[in-house]
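1. Curious how this folds, go ahead:
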Amino acid sequence: MKTYHFIIKGEVQGVGYRITAYMNATRLGVNGTVKNLSNDNVEVFAQGDENLIDNFRKYLKMGSSMSRVDEIEENVLDRAKFEDFKVIY
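-> As a prediction, the model looks like this:
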């Protein structure tokens, strides 16, 4: 299973972006993590089959109702399996 690493740029901190990503990931069955970075971006690791990741990617682009996503960097990594999806504080 592939692990996807996303860096989300824009107005994505303090606007409910992480909890929205968490809710969408758990609803879709995507495992991984989401956390704020010190440079005002958000980092997401996501694992799931290709269809789930395609759907999750769409939600990452939409963000929360108060966020603004300007850009998403994406890489595919070889990484240990995640058991669930967590918000990292």
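2. only C-alpha atoms for contact and neighbour calcs from this point on.
-> Fine.
3. burial measure for Ser67, as a count.
-> Number of residues near Ser67 (other CA atoms under 10 Å) recorded here: 17.
4. Could you double-check that it sits in contact with Val12?
-> Yes: counting by CA atoms under 8 Å, Val12 is a contact partner of Ser67 at 5.3 Å.
5. could you list every residue that touches the residue sitting nearest the centre point of the chain?
-> Nearest to the mean C-alpha position of the chain, by CA atoms, centre = their mean, lies Val44 at 3.8 Å. Taking CA atoms under 8 Å, 6 or more residues apart in numbering, we find Val44 in contact with 4-8, 32-35.
6. now, among these, which is nearest to Ala80?
-> Gly32 (10.3 Å; CA to CA).
7. Please generate a structure for the following sequence too, so the two can be compared:
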Amino acid sequence: MAAARFLVEGKVQGVFFRASTREQALRLGLRGIARNLADGRVEVVAAGADDAIEALARWLQHGPPAARVDTVQREDFDAAAVAAAGFTTG
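-> Here you go, the predicted model:
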């Protein structure tokens, strides 16, 4: 099992980015959270199968139709650190 933290920058707040990320993550069988940060970015923390994390990483490069993603930073870590069940938005 893998886990990653993504920081997504661009026009990513107010465009259903978190809700769309949650839908995508649940389709992929991931658990974690997507939340808005005060600086305008969206933070996504996800845990699950390696291939599902990679699929989410690819999806985050563009996000939902109304979003404009400029950059995505990724940090991999131990999946045990993600305690959430399911996938939530904060």
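8. picking that back up, tell me which element the closest residue to the residue nearest to the centre of the first structure other than its chain neighbours is part of?
-> In space, Val44 of the first structure comes closest to Val34 once its chain neighbours are excluded; the distance is 4.4 Å by CA to CA, 6 or more residues apart in numbering. Here Val34 of the first structure sits within strand 31-36, counting by DSSP states H and E.
9. for Ala3 of the second structure, same thing?
-> Using DSSP H and E, Ala3 of the second structure sits in strand 2-11.
10. Next, the buried residues of that strand.
-> 2-9, 11 (16 or more other CA atoms under 10 Å).
11. Would you check which pair of those residues lies furthest apart?
-> Between any two of the buried residues of strand 2-11 of the second structure (CA to CA), the greatest distance is 27.4 Å, for Ala2 and Lys11.
12. residues making contact with stretch 81-90 of the second structure?
-> By CA under 8 Å, 6+ apart, stretch 81-90 of the second structure touches 3, 18-19, 22, 25-26, 30-36, 45-47.
13. Let me know the closest of those residues to Leu56 of the second structure.
-> The closest of the contacts of stretch 81-90 of the second structure, once distances to Leu56 of the second structure are taken by CA to CA, is Ala25, at 6.7 Å.
14. From what I see, that closest one and Ala34 are in contact.
-> No: at 9.7 Å, Ala25 of the second structure does not count as touching Ala34 under the criterion of CA under 8 Å.
15. So for the two, which sits in the more crowded spot?
-> Ala25 (27 against 24).
16. quick one: contacts of whichever strand or helix holds the more buried one?
-> For Ala25 of the second structure, the element it lies in under DSSP H and E is helix 17-27. Residues outside helix 17-27 of the second structure that contact it (CA under 8 Å, 6+ apart): 31, 33-36, 42, 46, 56, 60, 63-64, 67, 86-89.
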